[in-house]
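Novice: Here is a sequence together with a model predicted from it:
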Amino acid sequence: MQPFTEVFVSELIDKLVIDKVGNRVGRVGDVLIKPEAGFPKVCGVEVKRRRETVVVSDDHVAMLNKQIVSLNIVREDVSHGDLTGDELYLCRDLLDRQIVDTDGARVVRVNDLKITQVNDGFRLVAVDIGFRGLVRRLGAERALRRVAGMLGRSLPEKLISWGNVDLITPDLSAIKLSVSQGKLAALHPYDIAQIVGDLGTQERSAIFQTLDNERAAETLVEMETEMQASILEGMSKDRAADILEMMASDDAADVLNELPDDTAAELLELMEREEAAEVEELREYEEREAGSLMTTEYIALPEGLTADETINELRRLAPEAETIYYIYVVDAEEHLAGVLSLRELIIAKPETRLADIMRTRIITVGDEAPTEDAISIIRKYDLLAVPVTDGDNKLVGIITVDDVIDAVIPPRKRNVLNFS
């Protein structure tokens, strides 16, 4: 093989292919690679001839550059190479594909692909995601570089190493780009939700297949209920039920209300009985009622506990609670008797009973009160959460400031706001 610096796939397409004595063989139609870790080796070149298209094995490729492709065999010996079926055609399979840039939490497009010669052959080394890649494919790169030079500007390349690209699905319904040390699952759920929102249905499903159930639940919460429902419907019923169990009860109720009744009933049947009962209870509230915003995942303890006993209980119960900024105190009949903050609990003497340190003047909202009342109370009193009681003053849930934000600013609108 003759050495060369580099070449982009777009520069190879339709280039003349000659044999070892200079006879015309055909023109380049595509370039093939074998999927593998790192930088995959080019395993063949598709050559378009007058009456047929053949794939020439890389063993017979002597030169590969912007001007010409030459073979180390004569034209009469050119035949279709053996294919195993798992090869990727760079133009057909990869160009214009969407890829997920987990470093920038965005979706980008493959505009071109760079190949270079590395000792034992030609290898795919980089993805061009920039404007220059598009211009190159249009055949206008040289002219644009000339104009940019006259204006004292450069035309930078935006390349990403192929070593940071993962194929999420074998059929290429989605491609994941993992830049630097970033990994998709390590992103904040909000960023994952933004990425998923920019993808098509197949790509969304492929992304969620890479997430464990806990991260999938956290990501769904950051999305609109319509999209949540669409994603869950594309999963197996068992996995969808497992993810719903990991969501806050109010979030699970919201997405189930978006699903067809028979689908929702089937998923509830697959959920653990206790979680399903909580979700079903929340689904009974009308959208305009405060109860529709609340979660049943809170911590309520009897007033006879000491501060030390309460802290031990918090260690046991905290994983099941949405928030522990406030500890709610109830009597034997579950009536709301008082409330105290986590700070008040921590600074209390270990033997102090909750009844002695709790505040009995409690700001609450009724479960059937208008949602505007709950929003107004949290705003007015600058609360992180407000307890929700029924007609008998029994504690039935809490509404957190996060629930209020979701009610006032839906996820789609939040995505376009700049909080920096």
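Specialist: That came through fine. On a predicted model such as this, the values are computed, not experimentally measured, just so you know.
Novice: only C-alpha atoms for contact and neighbour calcs from this point on.
Specialist: Fine.
Novice: what's the closest non-adjacent residue to the most centrally placed residue in the chain?
Specialist: By Cα atoms, centre = their mean, the chain has its centre lying nearest to Ile192, at 3.2 Å. Once flanking residues are discounted, Ile192 sits nearest to Thr219: 6.4 Å by Cα to Cα, 6 or more residues apart in numbering.
Novice: Mind telling me what element the one you found is part of?
Specialist: Element membership of Thr219, judged by DSSP states H and E, is helix 213-221.
Novice: So which residues make contact with that helix?
Specialist: 185, 189-190, 192-193, 208, 228, 239, 242-244, 246-247, 251 (Cα atoms under 8 Å, 6 or more residues apart in numbering).
Novice: again, only using 10 Å
Specialist: Applying Cα atoms under 10 Å, 6 or more residues apart in numbering, the contact partners of helix 213-221 are 185-194, 196, 207-211, 227-229, 231-232, 239-248, 251-252, 255, 406, 411.
Novice: Looking at those residues, which are in helices?
Specialist: Secondary structure defined by DSSP state H assigns 189-194, 196, 207-209, 227-229, 231-232, 239-246, 251-252, 255, 406, 411 of the contacts of helix 213-221 to helices.
Novice: Now for Met117: which residues touch it?
Specialist: Let me fix one detail, which is that residue 117 is Gln and not Met. Contacts of Gln117 by Cα under 10 Å, 6+ apart are 1-7, 41-42, 63-64, 123-125.
Novice: Can you flag which of these belong to strands?
Specialist: Using DSSP state E, the subset of the contacts of Gln117 located in strands is 7, 42, 63-64, 123-125.
Novice: surely Val21 meets Leu71?
Specialist: Yes - counting by Cα atoms under 10 Å, Leu71 is a contact partner of Val21 at 9.0 Å.
Novice: The two - which one has more neighbours?
Specialist: A direct count of neighbours by other Cα atoms under 10 Å for Val21 and Leu71 places Leu71 higher, at 25 against 12.
Novice: Correct me if wrong: the more buried one contacts Ile18.
Specialist: Yes - counting by Cα under 10 Å, Ile18 is a contact partner of Leu71 at 6.3 Å.
Novice: Against that first model, consider the following:
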Amino acid sequence: MTSLTTFYLSRLLGCNIFDTRDNILGRIRDVYVRIHTSLDDNQSSNPQVIGFVVHVNGKNKDAVLDSLQIVKFGIHYKVQCQSMTLVSHGMFSGAFLLKESILDQQIVDINGRKLVRVNDIRMVAISAGTFVVAVDVGTEGLLRRLGVNMFFKRLLQPFGGNIPSKFILWDDVETIDPNTFNIQLSQTRSKLNTIHPSDLADIIEDMSKNYQAPIFSSLDEEHAADVLEELRVKEQVHIIESLPLGKAADVLEKMPANEAADLMDHLEDDKTEQLLLEMEPEASEEVRDLLEYPDGTIGSLMTSEILTFTAEQTIADVMEHIRVEKPEMESLYSLFVVDANNVLKGIITMRDLLVTDPQMHLEKVMNTNLNSVNDYDRLDAISGIVSKYNLLAVPVTNDHDELEGMVVIDDIFDELLGKKRAS
């Protein structure tokens, strides 16, 4: 007989609860835990056990166990306590149930950047309380649940084999069950915001549709916009249609206008109009302009988020503008010099900014060999220019040589090589 400090939820469930006189008080059905959202120096961020669902007299009831002790007999557990107090369900407000919300559910492995299934939950009892420390997503956890892991261990031992085991510490876990996730959102920052948008897009695509929108809603708007760009079209449409109108509009405003326009092309006209009316006027107008271009034209692919300057400005002026505005990286592929009528006059590269005297005027530095395309040209007209001149971005002008935007090389290759993420 051994008093345990670490134990597994799967072996705790179904155990009888004994008092100090070995009277059976009930049987454990589930465990309530609460996540502390405002931590002091002595408080763990791991979920803490605060109560139990206990089967008593043919019914499941909420209970608090005083002076809990778990004792191991072989592979079996015996749960002892000084006393058991039945309480109302409201006693555990803000808590969630481990078996109901975590066990057998999908979770996000933050470090592994993938979706995994919880086969068991490891817990620890210390002087400060009982806490969840890790989830078991390995084969051993599943066999333990079935009660056959010791059999397989003995079977493999003569051959030097081991049952694969994998634990993920709670700090590296993000739950996706809606019941649990609402509790997690009270934390100041979702762990999902630390995952690269491309990885998180892959994770969301692997989720069932019931989880995709709640997970997406937990992200901050900047990160959500980046993730939305990386999703396949069918997931983009599902999420935008599932979000509240205001939330969806806020995220679309953070996306490049050309990406937002591409997404809206796959929505019903009524939904598109609702979103455009909800968006800020400036962002809405940019997207409307792009939606007017026919599919397969340069204009349908270009971004209007560009940096323009006048010939009289200096390199120092440009560098200061970039420092203040902090534009997206794509906006820095090419910088454009225009006149008072927005007619394209020249192009500045990042190399120009780095190697030229800061006091030099742009008219002395800019490249006047524009290599521009018309906004109504077909997309195949741009491939030759990109390959011949090794350009990262190509300026797009209208019939009056006025600058409308640019097409970046990433979007060109995605479109021409058919690598755009589709349904």
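Specialist: Great, that's in hand. Note that the structure is a prediction, hence the values are computed from the model and not measured.
Novice: Run a quick neighbour tally on the counterpart of the residue nearest to Ile192 of the first structure in the second structure.
Specialist: Residue correspondence to the second structure (TM-score structural alignment): Thr219 of the first structure is matched to Val227. Neighbours of Val227 of the second structure under the rule other Cα under 10 Å: 24.
Novice: Please tell me how far Val227 of the second structure sits from Val33 of the second structure.
Specialist: Distance of Val227 of the second structure to Val33 of the second structure, computed by Cα to Cα, to the nearest Å: 31 Å.
Novice: hang on, the earlier thing: how many degrees apart are the helix holding Thr219 of the first structure and helix 189-197 in direction?
Specialist: 70 degrees (axes from the mean of the first three to the mean of the last three Cα atoms, to 10 degrees).
Novice: what's the mean deviation for helix 213-221 of the first structure versus the second structure?
Specialist: Comparison of helix 213-221 of the first structure with the second structure after fitting gives an average deviation of 1.6 Å (mean Cα distance after the TM-score superposition for the first structure).
Novice: Buried residues, that helix. List them.
Specialist: By neighbour count on 16 or more other Cα atoms under 10 Å, the buried set for helix 213-221 of the first structure is 213, 215-221.
Novice: Now the longest strand belonging to the first structure on the second structure. Mean distance?
Specialist: Secondary structure of the first structure read by DSSP E shows that its longest strand is strand 24-33. In the superposition against the second structure, strand 24-33 of the first structure averages 4.1 Å from its aligned positions (mean Cα distance after the TM-score superposition for the first structure).
Novice: Please name every helix or strand in contact with that strand.
Specialist: Packed against strand 24-33 of the first structure by the contact rule (3 or more Cα pairs under 10 Å, 6 or more residues apart in numbering; DSSP states H and E) you find helix 9-12, strand 16-18, strand 42-48, strand 53-57, strand 69-71, strand 88-89, strand 121-128.
Novice: contacting residues around the second one?
Specialist: Taking Cα under 10 Å, 6+ apart as the criterion, the residues outside strand 16-18 of the first structure that touch it are 23-28, 45, 47-49, 61, 63-64, 66-75.
Novice: Weed out the non-buried ones from those.
Specialist: Using 16+ other Cα under 10 Å, the buried members of the contacts of strand 16-18 of the first structure are 25-28, 45, 47-48, 61, 63-64, 66, 68-71, 73-75.
Novice: Contacts only, for Cys91 of the first structure.
Specialist: For Cys91 of the first structure, the contact set (Cα under 10 Å, 6+ apart) comprises 9-10, 13, 29-32, 97, 112-113.
Novice: can you pick the most crowded of these?
Specialist: Asp112 (27 neighbours).
Novice: For the aligned residue in the second structure for it, which residues are in contact?
Specialist: Per TM-score structural alignment, the equivalent position to Asp112 of the first structure in the second structure is Asp120. Going by Cα under 10 Å, 6+ apart, Asp120 of the second structure touches 8-11, 98-99, 102-104, 134-138, 140-145, 167.
Novice: which of these are buried?
Specialist: Here, 16+ other Cα under 10 Å leaves 8-11, 98-99, 102-104, 134-138, 140-145, 167 buried among these.
Novice: With adjacent residues omitted, what lies nearest to the alignment partner in the first structure of Ser284 of the second structure?
Specialist: Aligned counterpart of Ser284 of the second structure in the first structure: Ala276 (TM-score structural alignment). Once flanking residues are discounted, Ala276 of the first structure sits nearest to Leu268: 5.5 Å by Cα to Cα, 6+ apart.
Novice: Which helix or strand contains the one you found?
Specialist: Per DSSP H and E: helix 261-270 holds Leu268 of the first structure.
Novice: One more: Val318 of the second structure?
Specialist: helix 315-325.
Novice: Contacts for that helix next, please.
Specialist: By Cα under 10 Å, 6+ apart, helix 315-325 of the second structure touches 307-310, 326-328, 332, 335, 348, 350, 352-362, 365.
Novice: let's go with 8 Å and repeat that
Specialist: 309, 353, 356-362.
Novice: wouldn't Lys72 of the second structure be in contact with Lys78 here?
Specialist: Yes - counting by Cα atoms under 8 Å, Lys78 is a contact partner of Lys72 of the second structure at 6.2 Å.
Novice: Show me which residues of the helix holding Val318 of the second structure are buried.
Specialist: Going by neighbour count (16+ other Cα under 10 Å), the buried part of helix 315-325 of the second structure is 315-318.
Novice: Alright, that wraps it up for me.
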